[in-house]
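Undergrad: coordinates only, no sequence provided:
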């Protein structure tokens, strides 16, 4: 028996409703899955942001730790350097104190236990005094002989040079006749020559009645031309200038040092009198000269053709202990030493070191005279 139309329609409607229910149910499930996907996406996004924030925080913390470590290392390095500097300073101070103690011990020993060296020094000093006396006596005889010759030749004898003709002394021109004018009223110029009839070399700036021989004059005659009342009168030393006893050996001993210190007083600066009498130290080194007061450097120059050094050309009996030093153009000094020996040793030592640097260290215009 076949189903009727009504039955078929009823079955069809029933199937459609069942299918609609299934679709509705499936749509609900899809909506629920979509909501879950959205929740999951939101959760993942939040997790990503949290992870990024955590990474940034860890990175900042790591950077801070690195900076702290660097600062700590720098502090340690600075502390080590400071410790090293302090150790050096303390070591240097200890060494200086030790050297002072050694020098003081030597001084006390020399005071209480005179050595053979001191005895020899006393003997040498006595011999120097005897030699100076004999030299004066010899010069006196030479002058008397010269006066006798001039008397026979009817030569007017108006002026004469007095003084020991050697390093460490000073020569003075004086008038020895009532007909002669006062020497202060005359024009004077000093010269040096290699022999009695040799070519004269003008000593620039030596225009006073007093002249202290310097090492450059050793072995040469000195003469002065006196101009007064239209007359030109020449006086000269009776013998070449002699070196000071023991000076050469003293300088040779100083040459072995890298630097030698001399105590000096500044008399003039750039031609202007210096009122201060404070002690300065003149360093004469193998490459340069330096003038200091304590830790303050007054002048420091390497040997050069601009530098000049010579004995003071005039200035009274103190000239034998003074030098003229031009460190460079526009900077010059007149320095007084503790003794004539120190003054001449400083000049000879500086010239020796300058010569090793191919520099002729001399006074104003002396290079022209020596052909340099």
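TA: Nice, thanks for sending it over. Predicted model only: the values in this text are computed from it and were never measured. Residues are numbered from 1 along each chain as shown.
Undergrad: C-alpha only now, for contacts and for neighbours.
TA: Noted.
Undergrad: regarding the chain, what is its longest strand?
TA: strand 259-269 (DSSP state E).
Undergrad: tell me which residues in it are buried?
TA: 260, 262, 263, 264, 265, 266, 267, 268 (16 or more other CA atoms under 10 Å).
Undergrad: burial count for the nearest residue to residue 177 once chain neighbours are set aside?
TA: Take residue 177 and drop its neighbours on the chain: the residue closest to it by CA to CA, 6 or more residues apart in numbering is residue 158, 5.1 Å away. Neighbourhood size, residue 158 [other CA atoms under 10 Å]: 16.
Undergrad: same deal with residue 86?
TA: Count around residue 86 with other CA under 10 Å applied: 12.
Undergrad: let's bring in a second one:
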């Protein structure tokens, strides 16, 4: 049987109020978070460490910005204000979200209150008491929520003020930046104009100074001429001595010219005699650098040229002397860069007399060789691919590929990473074209690195061989060294 207890509303309200004030603990600034245990006892959770209110954080950052404003640059201040404005906008958005959440909670509490009121009329006894306690708890929560809404509204107003302040400060910072930029541009333009004026003045000064120096130099020249004229007027004996010297020189030149004419006549007669003797032999081949000259016999019944002694010479431009080309004792000879511009002559020793064959004109250089050498001369080191034919007079067994380096200070022969020979330019070094004859003579060179170390190297082409010779001799000349062949400086008188 159910027991029904009737009581007035005031006693129930008072009892519910006492229960709320005795059992409920509502922390300020947030909704209560609790659990119910046995006999409807409220169990409070462990309190989390309290965080500083958002208003205090904003106030602290604003104070720090104001303190740093005096020692920050305009650009940094602008960036700080923009960051603060972004933070204020973020806080405003969070306030709006909290306001919306607060409205949702008010609606939920109102609905919960209505549900509890409707439930109150349907239950009796202990359930009714519990319902009234729940209604009192909901009303207390509504009071707390109203207080929180007031605080949120106040914080929203403060955030709006701060946002407006930061926005205005950002605008002011932008204006200051633009003003400073305009001032900097103006200063730069003034500096450019000043530099142009200085350059113009300097050019004018330099032009005036040059003209003045030229004028002074011309005046000095005139003074020197006048001084010389006056000196000659006061020293007539020296003038007479100079006249006597001129007369002696004229007579000496006349004697030399007569002697030269006589020598030309004798030379013409010698050439005629040699032409008669040399009709048996003839030189074949292009008279140009990079070719091979060969002595051939024009008469079928003529002497066997392979058994004759042969010697090649260079005829000097004067025509009175000739240079012996040591080692050139074969029927074939490949001209080298030393022979360019000179006439070559081969002397054949027969049993009872001599015969000589001579090129029709000076040896010409190869086309494009000077430009090729000029481009290589700009480099500090040039590499050429070669093969070693002989080493110290002995045939080289291996025909492997080597690299010949022509540098500004030294010559070097390498095979892969190993160095076969490396010597600086010196008077003991010799370098010339190969004079041993053969079809490969136009591509080969004779190189004596030092005493006891001699190589015969074959290049891949006649152009590379001649370029290497010219380039090495130029670099050696820069070091005051003359790279020649064996006894190239020896000359003999014309027979």
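TA: Perfect, thanks for sending it. This one's a predicted model, so the numbers in the text were calculated from it and none came from an experiment.
Undergrad: TM-score them against each other, please.
TA: The TM-score (TM-score structural alignment, normalised by the length of the first structure) is 0.57; 221 aligned residues with a CA RMSD of 1.9 Å.
Undergrad: which bit of the second structure covers the next helix or strand after the longest strand of the first structure?
TA: Counting by DSSP states H and E, the next helix or strand C-terminal to strand 259-269 of the first structure is strand 272-273. Aligning strand 272-273 of the first structure against the second structure (TM-score structural alignment) gives residues 394-395.
Undergrad: what's next to that stretch, contact-wise?
TA: residue 389 (CA atoms under 8 Å, 6 or more residues apart in numbering).
Undergrad: average gap between that stretch and the first structure?
TA: With mean CA distance after the TM-score superposition for the first structure, stretch 394-395 of the second structure departs from the first structure by a mean of 0.4 Å once superposed.
Undergrad: where in the second structure does stretch 330-345 of the first structure align, residue-wise?
TA: Using TM-score structural alignment, stretch 330-345 of the first structure pairs with 452-467 in the second structure.
Undergrad: whoops, stretch 99-107 of the first structure was the one
TA: So stretch 99-107 of the first structure sits over no part of the second structure, by TM-score structural alignment.
Undergrad: again with stretch 220-235 of the first structure
TA: Residue span in the second structure matched to stretch 220-235 of the first structure, by TM-score structural alignment: 342-357.
Undergrad: in the strand or helix carrying residue 403 of the second structure, what's buried?
TA: Per DSSP H and E: residue 403 of the second structure is located in strand 401-407. Going by neighbour count (16+ other CA under 10 Å), the buried part of strand 401-407 of the second structure is 402, 403, 404, 405, 406, 407.
Undergrad: how far apart are that strand and its match in the first structure?
TA: Mean for strand 401-407 of the second structure is 0.2 Å (mean CA distance after the TM-score superposition for the first structure).
Undergrad: now the angle from that strand to strand 381-391?
TA: Angle, strand 401-407 of the second structure to strand 381-391, by axes from the mean of the first three to the mean of the last three CA atoms, to 10 degrees: 130 degrees.
Undergrad: for strand 401-407 of the second structure, packing partners?
TA: Strand 401-407 of the second structure is packed against strand 381-391, strand 410-415, helix 462-478, with contacts defined by 3 or more CA pairs under 8 Å, 6 or more residues apart in numbering; DSSP states H and E.
Undergrad: at 6 Å instead, please
TA: Packing partners of strand 401-407 of the second structure (3 or more CA pairs under 6 Å, 6 or more residues apart in numbering; DSSP states H and E): strand 381-391, strand 410-415.
Undergrad: can I get these in TSV with distance to residue 449 of the second structure?
TA: Below are those laid out as TSV (distance: least, CA to CA, whole Å):
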stretch	distance to residue 449 of the second structure
strand 381-391	11
strand 410-415	8
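Undergrad: is the alignment partner in the first structure of residue 480 of the second structure in a helix, a strand, or coil?
TA: Using TM-score structural alignment, the equivalent of residue 480 of the second structure in the first structure is residue 358. For residue 358 of the first structure, the assignment made with DSSP: H, G, I helix; E, B strand; the rest coil gives coil.
Undergrad: swap in the one 4 residues further on?
TA: Using three-state DSSP, the secondary structure recorded for residue 362 of the first structure is coil.
Undergrad: separation between it and residue 165 of the first structure?
TA: 21 Å (CA to CA, to the nearest Å).
Undergrad: out of those two, which sits in the busier spot?
TA: Between residue 362 of the first structure and residue 165, residue 165 has the larger neighbour count (other CA under 10 Å), namely 26 against 22.
Undergrad: tell me the secondary structure for the residue nearest to residue 341 of the first structure when sequence neighbours are not counted?
TA: Using CA to CA, 6+ apart and skipping residues adjacent in sequence, the residue nearest residue 341 of the first structure is residue 168, 6.5 Å away. Here residue 168 of the first structure takes the coil state, with states given by three-state DSSP.
Undergrad: any idea what residue 440 of the second structure aligns with in the first structure?
TA: So, by TM-score structural alignment, residue 440 of the second structure is matched to residue 318.
Undergrad: hang on, that match is in a helix, isn't it?
TA: Yes. Assessed by three-state DSSP, residue 318 of the first structure belongs to a helix.
Undergrad: so what's it closest to, chain neighbours aside?
TA: Using CA to CA, 6+ apart, the nearest residue to residue 318 of the first structure is residue 336, at 8.0 Å.
Undergrad: and for that neighbour, the neighbour number?
TA: 24.
Undergrad: how far away is the spatially most central residue of the second structure from residue 471 of the second structure?
TA: The residue lying closest to the centre of the second structure (CA atoms, centre = their mean) is residue 379, at 18.2 Å. Separation of residue 379 of the second structure from residue 471 of the second structure (CA to CA): 10 Å.
Undergrad: just how off-centre is the host helix or strand of residue 102 of the second structure within its chain?
TA: In this assignment (DSSP H and E), residue 102 of the second structure forms part of helix 74-120. Taking CA atoms, centre = their mean, to the nearest Å, the mean C-alpha location of helix 74-120 of the second structure is offset from the chain mean by 60 Å.
Undergrad: and for stretch 469-476 of the second structure?
TA: Put simply, stretch 469-476 of the second structure sits 31 Å off its chain's centre (CA atoms, centre = their mean).
Undergrad: wait, doesn't residue 165 of the first structure sit right on residue 241?
TA: Yes. Contact criterion CA atoms under 6 Å: residue 165 of the first structure and residue 241 qualify, at 5.2 Å.
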